[in-house]
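Asker: Let's see this in three dimensions:
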Amino acid sequence: MDGFAERLPKGRPRRARPPPPATPPARAVFPFSAIVGQDELRDALLLSAVDPGIGGVLALGDRGTGKSTAVRALAALLPPMMAVAGCPYHCDPARPAALCAACRAGAIRAVTVAVPVVDLPLGATEDRVVGALDIERALASGVKAFEPGLLARAHRGFLYVDEVNLLEDHIVDLLLDVAASGENVVEREGISIRHPARFVLVGSGNPEEGDLRPQLLDRFGLAVEVRTPTDLRARVEVVKRRDAFDRDPEGIAAAWGAEEAALRARIVAARARLEGTAVPDAAIEDAARLCIALGTDGLRGELTLIRAARALAALEAEPGVTRAHLRRMAPAALRHRLRRNALDEAVATTRVERAMEEVFGA
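Answerer: Presented below is the predicted three-dimensional model:
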């Protein structure tokens, strides 16, 4: 079955489905360019937009520091993408090999759509996440149809989990399986479905409320620390901008429109430059030496560090990766991959900085 419909035995009268409700006007979103401070979080989100292969972003820190605001602001900032018209998985028409079964079976038409940024609430059921039988169509039309879940909606986009450290274990297991394979498999209620599910996983949370499972922690490409600003001017500016936006969201969005357009153009240009951005062997050796010095498990640390440094170089219009790019991205790429050392109580960021001094020099 390709994921759309299968006839059920007859016996129920067909009823006309009610027309879909009118789409409400889009609400204004706080501009990404207007965010004060939080440079590490902003950089990590921008680099994930440039190269989704980095592996997503985990933002841990104090409550009320704008983590969710930054993610939703990124959603409004992202350039639109091409997708197959009517496809629930918004397949890429430029990649025939990656089309779902339904798109491969017939003629396709390309349209421009917004990049999906999907919220995964903590209380979401397994059916809501992976998809299930569309009961309404089964009862009304005698059709056995698959109702795509959140993973289908997030394909080629972003899946955002607030308070990710409080996510239920069985949902974590689902995310780990799909993140590893890039495919969602649903076998239930007489339905057998496989559909693509590649997305950038973005999580946020307060570490005081619980730890993240090591398996899920390792799946995030970058981990950033978000702290309450201590600078008086920064705090005042945050309050002024947020208060102004709450009173006049459309006006603030319009006032920052030029900055948003310029940043969007930077993302598009960086994506175009990414493949041509050189990664010298010396940079790969530096990344490997740093990971050896830190004792990270596996090779995911080096891969993430190199990809993040390359995306940073592309975003800054640099011809290739340098040691400076590695230095900037090493804390975010490696701090969450360190083994806990009972004899070394230094925080993860300090340990990474100390290792960089040993490997790269002061």
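
Asker: rest of the way, CA atoms for contacts and neighbours
Answerer: Fine.

Asker: Can I take it that Ser204 is in a strand?
Answerer: Yes: for Ser204, which was evaluated using DSSP: H, G, I helix; E, B strand; the rest coil, the result is membership in a strand.

Asker: Would you indicate which residues of whichever strand or helix holds Ala102 are buried?
Answerer: Per DSSP states H and E, Ala102 falls inside helix 101-105. Neighbour counts over helix 101-105 (16 or more other Cα atoms under 10 Å) mark Ala101, Ala102, Cys103 as buried.

Asker: Serialize those to JSON lines and add fields for distance to Ala28.
Answerer: Converted to JSON lines, the buried residues of helix 101-105 look like this (distance: Cα to Cα, whole Å):
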{"residue": "Ala101", "distance to Ala28": "36"}
{"residue": "Ala102", "distance to Ala28": "35"}
{"residue": "Cys103", "distance to Ala28": "33"}
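
Asker: wait, which of these is closest to Ala85?
Answerer: Cys103 (9.5 Å; Cα to Cα).

Asker: that older thread, output the contacting helices and strands for the helix holding Ala102.
Answerer: Applying 3 or more Cα pairs under 8 Å, 6 or more residues apart in numbering; DSSP states H and E, we find helix 101-105 packed against no helix or strand.

Asker: In the next helix or strand after that helix, which residues are buried?
Answerer: Following helix 101-105 in sequence order, the next helix or strand is strand 110-113 (DSSP H and E). Buried positions in strand 110-113, judged by neighbour count with 16+ other Cα under 10 Å: Ala110.

Asker: packing partners for strand 110-113?
Answerer: With contacts taken as 3+ Cα pairs under 8 Å, 6+ apart, strand 110-113 sits against strand 81-84.

Asker: Could you also give me the structure for this next sequence, so I can compare it with the first?
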Amino acid sequence: MNKKTSEQRPVFPFTSIVGQEEMKLSLILNVIDPKIGGVMIMGERGTGKSTIVRALVDLLPPITVVEGDPYNSDPYNPELMSDDVLEKINNKQELSIIKVKTPMVDLPLGATEDRVCGTIDIEKAISEGKKAFEPGLLAQANRGILYVDEVNLLDDHLVDVLLDSAASGWNTVEREGISICHPARFILIGSGNPEEGELRPQLLDRFGMHAQIKTLKEPNLRVKIVQQRELFEKNPKEFIEKYKEEQIKLTNKIINARELLKTINIKYELLEKISQICSSLNVDGLRGDMVTSRAAKALAAFENRTEVTPKDIYTIITLCLRHRLRKDPLDDIDNGLKVQECFKKVFSY
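Answerer: Purely as a prediction, here's the structure:
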């Protein structure tokens, strides 16, 4: 059935997407190192935000799961297992192991907390003495991607729940003295239109990276995008086949970068300069320092190097810090430019 569905709904190839380099880089770095903390994508309507996110999932290698488990449990990692799977392993029960496509879950704007987190059937729990739990979207998203379009229109409390789960890797549901906990480790990707309002700074700060996308102005690039879309809609199979080699190359590059990530080194003086920039820009807390370091390492791994360079930091630092700066309504300088200016000053770049 999965195969049939994927044949019915062809996905626009990631490598065929024109422009929006900032967004593409942010997404790739997060799939290399999910601990970066997700991406918030802000841009006008019709800039291809959803298309790019859906195209990303098609690049990702399949994951190994326990068949029939609603949490996509990893059969080899207790941190990514449900209690049921852990119990079976402890009881030396044999597990049926299969490979599946990396999950991507779309969170609808009107979703309730129960739909997101899951529900406990109190009556069944009391009458049968079992923890009757109906998993929600966070369970489905475990080890995959959770995409929230128009996240800035979502209830703040729900955004908080998503960010908490994304940061801790666990989802806890408590009802009437009954508590259920399951793994919920996913990459959170939110997108929104700035015209409809920004997220509260406290929530925005908890996204690892912030990509801004704008409608392309160059007529030749706009024409190319229109042509690409027309070719895809006319003959999706042929269009996908045309980019197959590039897609495989990029997938292998991501797999290699994930392995290489463990060996990446970042010199102390570079870490010190990152902290100097964060301090100069009055960035609250240490999240900005940590995310910048992680993203720079992921970029070095993606480019098949084991050492972080100042250029790596320059490439990603705006994406990691621009949303953490306090907004001054009287300031006419874009926060991204502020970050770049501060970098150049500290690094004498």
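
Asker: Report the TM-score for the pair.
Answerer: With the length set by TM-score structural alignment, normalised by the length of structure 2, the two chains reach a TM-score of 0.91; 339 aligned residues with a Cα RMSD of 2.2 Å.

Asker: picking that back up, against structure 2, where does the helix holding Ala102 of structure 1 fall?
Answerer: Helix 101-105 of structure 1 corresponds to residues 83-87 in structure 2, going by TM-score structural alignment.

Asker: tell me how far the helix holding Ala102 of structure 1 is from the chain's mean position?
Answerer: Put simply, helix 101-105 of structure 1 sits 26 Å off its chain's centre (Cα atoms, centre = their mean, to the nearest Å).

Asker: Give the full set of residues in contact with Asn335 of structure 2.
Answerer: Shown here is Asn335 of structure 2, whose contacts under the criterion Cα atoms under 8 Å, 6 or more residues apart in numbering are Arg322, His323, Leu325, Lys327.

Asker: do you know how far it is from Gln202 of structure 2?
Answerer: Counting by Cα to Cα, to the nearest Å, the separation of Asn335 of structure 2 from Gln202 of structure 2 is 17 Å.

Asker: For stretch 144-163 of structure 1, measure first residue to last.
Answerer: Per Cα to Cα, stretch 144-163 of structure 1 runs 35 Å from first to last residue.

Asker: Please apply the same query to stretch 330-343 of structure 1.
Answerer: End-to-end distance of stretch 330-343 of structure 1 (Cα to Cα): 23 Å.

Asker: any residues touching that stretch, and which ones?
Answerer: 40, 44, 217-218, 221-224, 291, 294-297, 301, 304-305, 308, 348-349, 352-353.

Asker: Val31 of structure 2 contacts Ile187, doesn't it?
Answerer: Yes: with contacts defined as Cα atoms under 8 Å, Val31 of structure 2 counts as touching Ile187 at a distance of 7.4 Å.

Asker: Contact partners for the residue of structure 2 sitting at the aligned position of Met356 of structure 1?
Answerer: Residue-level alignment of Met356 of structure 1 against structure 2, with TM-score structural alignment as criterion, gives Phe343. Counting by Cα under 8 Å, 6+ apart, Phe343 of structure 2 touches Ile277, Tyr314, Tyr349.

Asker: Would you mind writing the ChimeraX command to select the buried ones in the residues you listed?
Answerer: Buried residues within these, by 16+ other Cα under 10 Å, are selected in ChimeraX with:
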select :277,314
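
Asker: Which ones among the contacts of Phe343 of structure 2 map onto helices?
Answerer: Taking DSSP state H, the ones among those that sit in helices are Ile277, Tyr314.

Asker: Need the counterpart of His323 of structure 2 in structure 1.
Answerer: The equivalent of His323 of structure 2 in structure 1 is His336 (alignment by TM-score structural alignment).

Asker: out of Val31 and Ile187 of structure 2, which sits in the more crowded spot?
Answerer: Between Val31 of structure 2 and Ile187, Ile187 has the larger neighbour count (other Cα atoms under 10 Å), namely 28 against 24.

Asker: Just give me the match in structure 1 for that one.
Answerer: With TM-score structural alignment defining the correspondence, Ile187 of structure 2 maps onto Val200 in structure 1.

Asker: For Arg104 of structure 1, see how far away its match is.
Answerer: Relative to Arg104 of structure 1, Val200 of structure 1 is positioned 25 Å away (criterion: Cα to Cα).

Asker: any chance you could map the strands in the stretch 201-349 of structure 2?
Answerer: In the stretch 201-349 of structure 2, the segments counted as strands under DSSP state E, counting those that start in this stretch are 209-213.

Asker: got the residue ranges for the helices in it?
Answerer: Using DSSP state H, counting those that start in this stretch, the helices of the stretch 201-349 of structure 2 run over residues 201-204, 219-234, 236-242, 244-260, 268-280, 287-302, 310-321, 335-347.

Asker: Endpoints of stretch 85-105 of structure 1, how far apart?
Answerer: Across its full length, stretch 85-105 of structure 1 reaches 14 Å between end residues, using Cα to Cα.
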